[in-house]
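>>> The sequence isn't on hand, but the structure is:
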């Protein structure tokens, strides 16, 4: 299994990214190979600097770099040999099984849509966020930023995509799906949310449990939480801030340690023809290592193929 990593993406690239790849190469299953995509000489110097001689790490040259502040569409058009462009080229050709980057989020999304493209039948791919539950399990919520505004039909599909992920990657049988709203009653929320509620309720493939409120985010009421990208991103950043606040007050707790972005390492893009993960811009070696583990888990599960099969029918 070949997992590609954008060596040039992120605020602390390439050094932190390469260090993360070295860490992952030491404990990923034996069938995993890490492919670092970037400026070859720079990446090779980083590997030598950190004493890596692992045969499980290879390099694919990409001469250009898309910076964090660049316009995604323009950058991808003007930099066809960038590490992000090259990563998606390899994913489209099925020369790699997954692609990860902590680089320009917009470029990762645009690259996905114009290269590997959305799965036929999927209206809008979504980015997944992870929720540590107080009972020790893990839930997911989507979207967390790709789609700020969503039609009811899109929200319904988020429920389907999230359920497929929960079953195949998290191993949750018959995952409970909840719609994030400002009240539990069926008639609450905007016109869009009311319509989405009815679609989710009538979708026989889903175990829809109804509306949930913000207080239900971390309990076991729902395994998959559906929301638009605006609300999802607010929830994601709020959750991350809880860990930062506790850390600043020297308060340590194993549960709240899971709120640290490093714990998961990245957010999958669901609904495209390939496994792609977006990492945090400030990704550390630990976060990068965990992002590669997440990519391996996704590729091993066959989640993309399962989504394709589900939506083709």
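Looks like it arrived, so ask away. Just so you know, these numbers come straight off a predicted model, no measurement behind them.
>>> going forward, measure contacts between C-alpha atoms and count neighbours the same way
OK.
>>> For stretch 235-250, what is the distance to the chain centroid?
The chain centre lies 20 Å from the centre of stretch 235-250; the measure is CA atoms, centre = their mean, to the nearest Å.
>>> Run through who's touching that stretch.
Stretch 235-250 is contacted from outside by 129, 144, 252, 256, 257, 259, 260, 261, using CA atoms under 8 Å, 6 or more residues apart in numbering.
>>> hmm, which of those are the buried ones?
Neighbour counting with 16 or more other CA atoms under 10 Å marks 129, 144, 256, 257, 259, 260, 261 as buried within the contacts of stretch 235-250.
>>> what's the spacing between residue 157 and residue 148?
15 Å (CA to CA, to the nearest Å).
>>> And those two? Which one has more around it.
Neighbours were counted for residue 157 and for residue 148 using other CA atoms under 10 Å; residue 157 has more, 24 against 14.
>>> next up, a second structure to put side by side with the first:
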């Protein structure tokens, strides 16, 4: 019999909560037979949504508060002790759940992950990790970290992001020897500011990392790396630029095809299947969520406007993280390589 896992779900977090969160949880429950899903939130509202559906492997834990999207993250986590997110995070901390899922306030989930679930000893700064597609080869997904948690970094942070991303690539994406690159403003070894130049040397000399140099943002979607390391400011800016460009490109193309001549419309009909296939490659609804990497259990944030399908896919992503022993293996590696994780280059 497969090992069973319990996932704590913040049912009240997100633009479409609790409706889409509950629907997605039910989809995941039916799809993944070894998961138990604990829903934290307004019990009355959740029960209304579940209706006559059997509650096998579904448990509802009533909470009286919720953290809104616009609230100051750390203050909200400290003040709203009975919020769905905080109570769910405490369930992971005390061992009654194995992982935490939310579509809510990103900063609050980051604070919950670091201050409640807890940082892995030896990791200086947990970061946000996401998985993106390659346009050249849709099957070659790649890890991008950090995409927003740490705007200011040290060289050692970037090195640790590479190690965390490398583990995710091997364990979850099943890549045997991930190619690691550093996001920079040029490919030469001496490019970038002092922090990135020093980080390059740490990565170049790092144990068990297949580091192959810098990568520019224009090459991110071309399948030239399995793990890309960035500071949180640059990573978040690049991620939003990718999302924005994709949305603008498809909106503009749709406008031209719909409002064009008869010949254009005929051509649009012919290429529609190919365009639909290409758009699915860039559609976040087909992917999972952003992982808070470097904490003591899987903590995953899906898009705030996520629908049921995305919620279910993200729960499936958490399932893989749990079954692959990702966090325990990271913890063991960091503990066995403490000296490696204390490397800090002297600033000249």
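Structure's in. What do you need? The shown structure was predicted, so the numbers you read here are calculated from the model rather than taken from an experiment.
>>> out of the buried ones among the contacts of stretch 235-250 of structure 1, which are inside strands?
Among those, the ones falling in strands (DSSP state E) are residue 129.
>>> Now do the contacts for the aligned partner of residue 290 of structure 1 in structure 2.
Matched by TM-score structural alignment, residue 290 of structure 1 corresponds to residue 313 in structure 2. By CA under 8 Å, 6+ apart, the contact set of residue 313 of structure 2 is 28, 286, 287, 288.
>>> what does residue 274 of structure 1 give?
Contacts of residue 274 of structure 1 by CA under 8 Å, 6+ apart are 91, 92, 97, 98, 116, 304.
>>> Columns neighbour count and distance to residue 228 of structure 2 on top of the contacts of residue 313 of structure 2, output as CSV?
Formatted as CSV, those follow (neighbours: other CA atoms under 10 Å; distance: CA to CA, whole Å):
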residue, neighbour count, distance to residue 228 of structure 2
28, 22, 30
286, 13, 21
287, 21, 18
288, 24, 18
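>>> ok, so of those residues, who is nearest residue 113 of structure 2?
Comparing the contacts of residue 313 of structure 2 against residue 113 of structure 2 with CA to CA picks out residue 288 as the nearest, at 17.8 Å.
>>> Map the closest one across to structure 1 for me.
So residue 288 of structure 2 corresponds to residue 265, using TM-score structural alignment.
>>> Quick check: the farthest pair among the contacts of stretch 235-250 of structure 1?
Taking CA to CA, the two most distant members of the contacts of stretch 235-250 of structure 1 are 144 and 252; they sit 26.5 Å apart.
>>> can you tell me how far the match of residue 288 of structure 2 sits from residue 63 of structure 1?
26 Å.
>>> try residue 224 of structure 1
40 Å.
>>> For these two, indicate the residue with more neighbours.
Neighbours per residue (other CA under 10 Å) separate residue 224 of structure 1 from residue 63, with residue 224 holding more: 32 against 16.
>>> give the contact list for the corresponding residue of structure 2 for that one.
Counting by TM-score structural alignment, residue 224 of structure 1 lines up with residue 227 in structure 2. Shown in contact with residue 227 of structure 2 (CA under 8 Å, 6+ apart): 142, 143, 144, 145, 162, 165, 166, 169, 178, 179, 180, 181.
>>> Just give the number of residues close to the residue nearest to residue 282 of structure 2 when sequence neighbours are not counted.
In space, and not counting its chain neighbours, residue 282 of structure 2 is closest to residue 133: 6.8 Å by CA to CA, 6 or more residues apart in numbering. Residue 133 of structure 2 has 21 neighbours, counted by other CA under 10 Å.
>>> thinking again about what came up before, for the contacts of residue 313 of structure 2, please prepare CSV with the additional fields distance to residue 243 of structure 2 and secondary structure.
Below are the contacts of residue 313 of structure 2 laid out as CSV (distance: CA to CA, whole Å; DSSP: H, G, I helix; E, B strand; the rest coil):
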residue, distance to residue 243 of structure 2, secondary structure
28, 26, helix
286, 14, helix
287, 13, coil
288, 15, coil
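>>> Which position in structure 1 pairs with residue 11 of structure 2?
Residue 11 of structure 2 maps onto residue 7 in structure 1, by TM-score structural alignment.
>>> Check the spacing between the residue nearest to residue 280 of structure 2 when sequence neighbours are not counted and residue 27 of structure 2 real quick.
Distances taken as CA to CA, 6+ apart place residue 286 nearest to residue 280 of structure 2, at 7.2 Å, with adjacent residues excluded. Here the criterion is CA to CA. By it, residue 286 of structure 2 lies 15 Å from residue 27 of structure 2.
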